[in-house]
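Okay, sequence plus prediction incoming.
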Amino acid sequence: MKERLQEAVELFEEVMIYGTEHVIKNMDIPIWKDYSPEQIQVLKILSTYGDLSSGKLAEIQGVHKSAISNRLKRLEERSLVTSKRDESDHRLKVIHLTAAGAKVLQVSNDAVYENIEKLFKDKIDDQELESFVMTFRKLKAILQMKGM
């Protein structure tokens, strides 16, 4: 089990690395000329988690708070996110994804999905895809339980 799990983790990491490289190098998405992959990831995180503090965003992205501050400043200048003081702790600023930010994220996601669909067409059958989806749903549920 240990060796198989280690292989699974290594394969997942490699797929993430190769996938990211493929997406960044081979996709000509106009919106990506305006926003960095890290900024798009901030939008994705906010879309997934809801409103978060900048500290929590930094923790999720695995970067220093100063890196998040710069990303948030640029996103806020373009009205893709807003920030406000946390109602329960006025020392914290909470970041909120705006409708414009959700739209930018949707355009980016649509382009990524379209590219991946073309890449995998006729290479992965429905049964393989269903197995993949079921496995990742299970992993997501396990990881969400750990966060509680």
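Arrived safely.

contacts, neighbours, all on C-alpha from now
Will do.

tally of neighbours for residue 96?
Neighbour count for residue 96, taken as other Cα atoms under 10 Å: 20.

And here is the other one:
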Amino acid sequence: MRNQLQEAVELFEEVMIYGTEHVVKNLDVPIWKDYSPEQIHVLKILSAYGQLSSGQLAEIQGVHKSAISSRLKKLVEKDLVQSEKDVNDQRMNRISLTEKGREVLSISNAAINESVENLLKDQIDEQELEQFIKTFRKLKSILVTKER
């Protein structure tokens, strides 16, 4: 089982690498010219987690706080995220999506979904897709449970 798990992890990492490359190279969506993949990723994280501090965002993205600060400054200027003082700790700011940020993320997600659908069309049958979904739901559940 250890070898299979190692192969699964390696395949997952490779799918992430090649999938990201495919999306970046093949998406011809105007918003992808206005926002970097890293900025879109910040929007995705905020959509999944809700309000976060800049430190939490940096930790989730695996980057230094200065990189997040730069991204957040640009996203605030573009009205995609907002920063508000934490109600429990006025020293800390909480970052959240704006309505415009949700719209941009929705457009990006739709474009990615269409691109992946076109890529996989006639390549994966319904049974394989159902198993994929089942496995990833379970993996997500495990990860969410461990992180909270």
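Arrived safely. Treat the numbers as computed from the prediction; the structure is a model and nothing was measured.

Tell me the secondary structure of residue 84 of structure 1, please.
Per DSSP: H, G, I helix; E, B strand; the rest coil, the local secondary structure of residue 84 of structure 1 is strand.

The top helix by length along structure 2 against structure 1, how far on average?
Ranked by number of residues, the top helix in structure 2 under DSSP state H is helix 2-26. Averaged over the aligned pairs, helix 2-26 of structure 2 sits 0.5 Å from structure 1 after superposition, using mean Cα distance after the TM-score superposition for structure 1.

same thing with stretch 65-76 of structure 2?
For stretch 65-76 of structure 2, the mean deviation from structure 1 after alignment is 0.5 Å (mean Cα distance after the TM-score superposition for structure 1).

In stretch 70-87 of structure 1, which residues are buried?
71-72, 75-76, 80-83 (16 or more other Cα atoms under 10 Å).

do stretch 15-24 of structure 2 as well
Quick answer for stretch 15-24 of structure 2 (16+ other Cα under 10 Å): residue 23.

Quick one: residues in contact with that stretch.
37, 112, 115 (Cα atoms under 8 Å, 6 or more residues apart in numbering).

Confirm that residue 47 of structure 1 sits in a strand.
No. Residue 47 of structure 1: not assigned to a strand; according to three-state DSSP it is helix.

Residue 144 of structure 1 versus the closest residue to it other than its chain neighbours, what's the distance?
For residue 47 of structure 1, ignoring the flanking residues on the chain, the nearest one in space by Cα to Cα, 6 or more residues apart in numbering is residue 97 at 6.8 Å. Relative to residue 144 of structure 1, residue 97 of structure 1 is positioned 21 Å away (Cα to Cα, to the nearest Å).

So for these two, which sits in the more crowded spot?
With neighbours defined as other Cα under 10 Å, residue 97 of structure 1 and residue 144 compare such that residue 97 has more, 24 against 10.

And the helices in structure 1?
Listed in chain order, the helices of structure 1 (DSSP H) span 2-26, 31-34, 37-49, 54-61, 65-77, 99-120, 126-147.
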